[in-house]
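Undergrad: my questions are about this predicted structure, shown below with the sequence.
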Amino acid sequence: MIPLRRAAAQIVVLAKEPLPGKVKTRLTPPFTPQEAARLAAASLEDTLAAVAAVRVRRRVLAFDGPPGACSPDGFVVIPQRGGPLDERLAAAFEDAYRRCPLPVVVIGMDTPQVTADLLAEAVAALRTGDAVYGPAADGGFWLLGLRRPDPALVLGVPMSRPTTGDTQLRRLRQAGLQVAVMPELTDVDCFQDTIRVAAEAPRSRFAAALAGMNLVPGRRARRRS
């Protein structure tokens, strides 16, 4: 049997160490910081598993945390650089491409419902196109890929706003890039997002973590009253 060829591309996961008080702070309340961190850890595991199932030349984890805190098999781990998200995103593109000059697809850790098929579709879009963009339901974006990364395409885009995605997409098109648009996904930012995403991916680690918390709206408030 002839082995399937790996796509000449790389996928970068931009992630934070899932520590209480550091990640998913908008989930508290109703979740405790410890529960929010467990959900973040599960989301990261689901994301890494989806990326690991895609046949690409290189997989990278751009990690905000101490060396050795997260070392998934099959991934090169690099530190995040920069302050605001636009700087860290631009640095992830730049660092990955400098080490390995192949097209780069960057995804965060907030969409545990992502599948290997969706990621493979994004990678395939860069064979002929210049960029690939995945819009998020909150107005941001869950994925961004560039065949020839340029930090100027990302730096200065206001992040975490309802207009972030539109601004980023407009930046790409104004640069004359041919952009493929992926299906919209929901980022996990608030309580209702956790319910929606778990329903979309019922067999995910994220859904299992959420189910284990047995959190029904109002129940915790009644317990504490």
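TA: Received the coordinates, thanks.

Undergrad: hey, let's count contacts and neighbours off CA atoms from now on
TA: Noted.

Undergrad: the protein: helices as residue ranges?
TA: All helices of the chain, identified by DSSP state H, fall at 33-52, 85-99, 116-125, 164-174, 191-200, 205-213, 219-224.

Undergrad: out of those, deepest packed?
TA: Stretch with highest mean neighbour count among these: helix 33-52 (a mean of 22; mean count of other C-alpha atoms under 10 Å).

Undergrad: dropping in the other structure now:
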Amino acid sequence: MPLAKPTLIIFGRLPVPGQCKTRLIPALGAQGAAQLYSRMLLRTLREAQAANLGDVILMLTPSPQAARLDASLAPLMAELDRELSHGLVHEPNTIRITLEAQPEGTLGERMQQAMARHLPNGPVMLMGSDLPALDSQRLREAADELALHDAVLQPSKDGGYGLIGLNQPCPDAFSLARWSHANVCLETLTQLTHAGRATYCLPVSWDVDEPEDLEQLALDFPALMKEHSSPFLIS
């Protein structure tokens, strides 16, 4: 019997200048880095809808509830709410995107808790929001492989990974001693193997973290690099 379509969780941030994509600030400035991130986030959400998988959940930091009550963040949160309600694709059968707060803790703890929250309902894929090459076709490929394997990983050129999918909880996959280094994907694959999980690795992709990533972004996705305000970044 085939598995249900996976729930897709997207980890995202409110695009507050100075608080997102900080490693891009030397190249773009705080405002420019936030504007670029907001465009990448919207692209990610559109591709997630277009993949036509299971539920799509944007897990946000700061939490949506806290942002709506913070006078400095409420206008930005309101713009995001409007974008989710009216700005994205809303055909009759299009999957709606729901908002949740990201769990607390280290990156590994947050990822493990996020997936554990939804794994009781079926397979789950978790991805970042700065992966423009991880489009709807690649998301469907990941879902197809997750139906055939215990886990799926999307390795990144920097040694990390942009997506992980599981059919059953596996806390060991998130118990790395440290994150943000060149062997994160390899160590995670080792943890999954030791836990007895058959894992499929998708072709290596890339994310946008450092100023040197902007050259490839401009080449492959020039619209994301245009000098214009984001649809939901408050100036």
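TA: It's in. None of the values given here were measured: they were computed from a predicted structure.

Undergrad: make CSV out of the helices of the first structure and add distance to Glu17 of the first structure.
TA: Putting the helices of the first structure into CSV (distance: least, C-alpha to C-alpha, whole Å) gives the following:
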stretch, distance to Glu17 of the first structure
helix 33-52, 8
helix 85-99, 15
helix 116-125, 23
helix 164-174, 24
helix 191-200, 19
helix 205-213, 16
helix 219-224, 27
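
Undergrad: and of these, who's closest to Ala9 of the first structure?
TA: The closest of the helices of the first structure to Ala9 of the first structure is helix 116-125. By C-alpha to C-alpha, the value is 6.8 Å.

Undergrad: so for the second structure, the centremost residue is which one?
TA: Gly128 (2.1 Å; C-alpha atoms, centre = their mean).

Undergrad: show me what that one aligns to in the first structure.
TA: Alignment note: Gly128 of the second structure maps to Gly108 in the first structure; criterion TM-score structural alignment.

Undergrad: list the contacts of the nearest residue to that match once chain neighbours are set aside.
TA: Among residues not flanking Gly108 of the first structure along the chain, Leu14 sits closest, at 4.8 Å (C-alpha to C-alpha, 6 or more residues apart in numbering). By C-alpha atoms under 8 Å, 6 or more residues apart in numbering, the contact set of Leu14 of the first structure is 61-63, 80, 89, 92, 106-109.

Undergrad: against Val51 of the first structure, how distant is whatever residue of the first structure lines up with Asn167 of the second structure?
TA: Under the alignment (TM-score structural alignment), Asn167 of the second structure pairs with Arg147 in the first structure. Distance of Arg147 of the first structure to Val51 of the first structure, given as C-alpha to C-alpha, to the nearest Å: 18 Å.

Undergrad: same question, Ile107 of the first structure
TA: As defined by C-alpha to C-alpha, Ile107 of the first structure lies at a distance of 9 Å from Val51 of the first structure.

Undergrad: now do the shared contacts for these two.
TA: Contact criterion C-alpha under 8 Å, 6+ apart; residues shared by Ile107 of the first structure and Val51: Ile11.
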